[in-house]
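Participant: Predicted structure and sequence below. I'll ask about it afterward.
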Amino acid sequence: MSKQPGSSTAAEPDQPATEPAVDSPSDETVEAAPAGSRLAHAPGALVLAVLSLGWLAAMLWSTRAAITSAAAGVTAISLSAYALPGVITAALVAGAAVALAVTNRLGRATLRFLAAVGAGLLVGLAAAVAVNLTYADNATTNTIAGTTAAAAIIGGAMAGARNARVVGGLAAATLAAQVFVVLFSRARDPLSDLFGAGDTQESMLDAAKWVSRTESLLAGLIAGLVAYLYLAWARRRAEGRDAVAPQVRWPGYLVAGAGAGLLLLLTEVIIRIGGRGLLDLAAALSDADQVAQTALGTSRVDNGIWVLFVGALTALVLFGRTLGPRAVEDEDESDS
């Protein structure tokens, strides 16, 4: 059959000409994909790094003052074991915050991760040198220096994640929670009396348990609130620069809110691996010290779990309150 210009078969050769229009959306998607790398920018990273380094220095100084005081005597080992968790958590936050500040403008994932680990390594080495120069030269000092350096390196590696805003929220939340815990220590004795601490050992243990749970609950609430506020602030800054900039979704808020608890549990892992010798020395001083170290370890794990879940739930609830109702299609469109 001959193909006439007016026939339907004559139009068939013209159909491939419409194919480029179908491919254009995918081209736009490919070009827009690199915009997701802007999630690697964490606002306020430099300020967070300075605050975290200051907090680490304060924790190292307070630990040194405690174990070298004249009143410490033979209890220096116990005081070192008691102060070690706070130092390690501060080193984790400092390593992550400094690494964020260093890598904030780097785009390539591999380069970003290597630079983050290097920044954490520098923080860890600086802290270890400071400990060795200012503390007494003994096995306790070496344990504190080694675990602090390891924690800073691990914190720096965390900052190499692609979504640096979540890491920034996690670091800010953990720092705020740790500051609160130190301030809360002044209220322990009044709260113990409020919860019925008396002359018996049972009443004192029950009161201490309720004080610890109150501290964990409030620390989790503060961690979740700070994580949400940081991510919300980062979202507003990103929208001010680019209205179509990618934003952190709800899993990011969940991780940032739970981050303080996650770092507390990670601190416990580092202590039980790198600081095992110090814990054993503290537990070997007496039967009472052995019971105390066991109770402290259990309490730290419970505290980390409480802070993790309360912080995650708080951040997620606050994020959920910002979500508007879903757009409902018209009935005519749904029927069609």
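Facilitator: Looks like it arrived, so ask away.

Participant: Only C-alpha atoms from now on, for both contacts and neighbour counts.
Facilitator: OK.

Participant: Could you say which helix or strand holds the nearest residue to residue 46 once chain neighbours are set aside?
Facilitator: Leaving out its chain neighbours, the residue that sits closest to residue 46 by C-alpha to C-alpha, 6 or more residues apart in numbering is residue 101, at 5.1 Å. Applying DSSP states H and E as the criterion places residue 101 in helix 76-103.

Participant: helix or strand right after that helix?
Facilitator: With DSSP H and E, the next secondary element past helix 76-103 is helix 109-134.

Participant: Tell me which residues of that following helix come out buried.
Facilitator: Residues of helix 109-134 classed as buried by neighbour count (16 or more other C-alpha atoms under 10 Å): 112-125, 127-128, 131-132.

Participant: helices or strands up against it?
Facilitator: Applying 3 or more C-alpha pairs under 8 Å, 6 or more residues apart in numbering; DSSP states H and E, we find helix 109-134 packed against helix 76-103, helix 139-158.

Participant: One more to weigh against that first structure:
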Amino acid sequence: MSNQPGSPTAESIDRSPQEPAGRTGYAPGTPVLAVLALGWLAAMLWSTREAIHSAAVGLTAITLSAFALPGVISAALVAGAAVALAASELAARRLGDRAALRFAAAIGAGMLVGLGTALAINLTYADNATTNTIAGTSAAAAVIGGALAGARTPGPVGAVVTAALGTLLFVVLFSQARDPLFDLFGAGDSQASLVGAAKWVSRTESLLGGLVAGLLAFGYLTWARRRAVRHAPDATAPRWPAYLLAGAGPGLFLLLTEVIIRIGGRTLLDLAGALSEADAVAQTSMGTSRIDNGIWVLFVGALTTVVLFGRTLGPAPRDDDPQDPAES
């Protein structure tokens, strides 16, 4: 059948109306990611509120707020990115995959998440300077996450969000195994044994967290590639840089969280560190540990995805392979 003007072509029949032409990638499951990330953010806000309210008014509440700040900021960053990715994907399907439209939808969604987070903190936490610091820094983190999700490569962004969310959940689950691991690594009554055991526990957490991040990022990109081929059989498969970025993404998120904390939460950290010499040492030690953890997760996650991607590649064709007689 000839393709006359106005007649439907095979390409237009196969393309779903929900997937307009010109799309640069696919990020499946973004609504589910958004719901999970918002649920994680709500859980972090609730647990932080309970910890602060259960503490004695004054010095202890300030210390607990400083310790809880990284968890809230990382959750807000991931939630902002997840909701923004879902919004940008919806805009791309409905209105066309234009870079400006995608970025505007992502920024708007990130701002909504940031505003909602700040309102939830101000309405449910005690009204003081500490609360305002947590609210403002969390709102900024959500907006930054939304801006990152506005990239024109939704597949790798979805992989980063999935892996980052899984890594944050793994850290909470791993906390249940810290005490047995301390005993396993020889923690005793001496200070040296406790420091040595803490170092090995931290390294184990970082290595396993990076492995989880790499596995989740690779799995999501594999799923996204299969969905893309289903909608467009001639779609170009992601190359190794996309896998490298997806695997390194959760570590980059952790390091970005630390930057946001050092800038937006500086007042709270300084206030907590000024309470006593022990508090100052604890804040410095925790900050160094978070940076080390982010670096380890970055490199282990990136290495895991690249290795897994390499195992999917077949052998390259050789020039001296015999030709089929029928082809000559």
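Facilitator: Sure, I can see it. What you see is a predicted model; the values in this text were computed from it and never measured.

Participant: Now do the helix holding residue 101 of structure 1: which range of structure 2 does it align onto?
Facilitator: Per TM-score structural alignment, the counterpart of helix 76-103 of structure 1 in structure 2 is residues 61-88.

Participant: what's the longest helix in structure 2?
Facilitator: helix 191-231 (DSSP state H).

Participant: where in structure 1 is the aligned partner of that one, by residue range?
Facilitator: By TM-score structural alignment, helix 191-231 of structure 2 lines up with residues 201-241 in structure 1.

Participant: now do stretch 251-262 of structure 2
Facilitator: Residue span in structure 1 matched to stretch 251-262 of structure 2, by TM-score structural alignment: 261-272.

Participant: Relative to structure 2, what is the average displacement of the matching stretch?
Facilitator: Compared with structure 2 after the fit, stretch 261-272 of structure 1 shows a mean deviation of 0.4 Å (mean C-alpha distance after the TM-score superposition for structure 1).

Participant: Pull out the buried residues from that stretch.
Facilitator: 261-268, 270-271.

Participant: Tell me the one of those nearest residue 143 of structure 1?
Facilitator: residue 271 (9.6 Å; C-alpha to C-alpha).

Participant: just checking, that closest one touches residue 85?
Facilitator: Yes. Contact criterion C-alpha atoms under 8 Å: residue 271 of structure 1 and residue 85 qualify, at 7.1 Å.

Participant: Dead centre of structure 1: give me the residue that sits there.
Facilitator: Computing the C-alpha centroid of structure 1 and ranking residues by C-alpha atoms, centre = their mean puts residue 170 first, at 3.1 Å.

Participant: how about the residue nearest to residue 46 of structure 1, what does it touch?
Facilitator: Applying C-alpha atoms under 8 Å, 6 or more residues apart in numbering, one finds that residue 101 of structure 1 lies in contact with 45-46, 49.

Participant: Which of these fall within helices?
Facilitator: Per DSSP H, those map to helices at 45-46, 49.

Participant: for these, which one is nearest residue 245 of structure 1?
Facilitator: residue 45 (19.1 Å).

Participant: Roughly how far does the aligned partner of residue 312 of structure 2 in structure 1 sit from residue 242 of structure 1?
Facilitator: Aligned by TM-score structural alignment, residue 312 of structure 2 pairs with residue 322 of structure 1. With distances taken as C-alpha to C-alpha, to the nearest Å, residue 322 of structure 1 is found 20 Å from residue 242 of structure 1.
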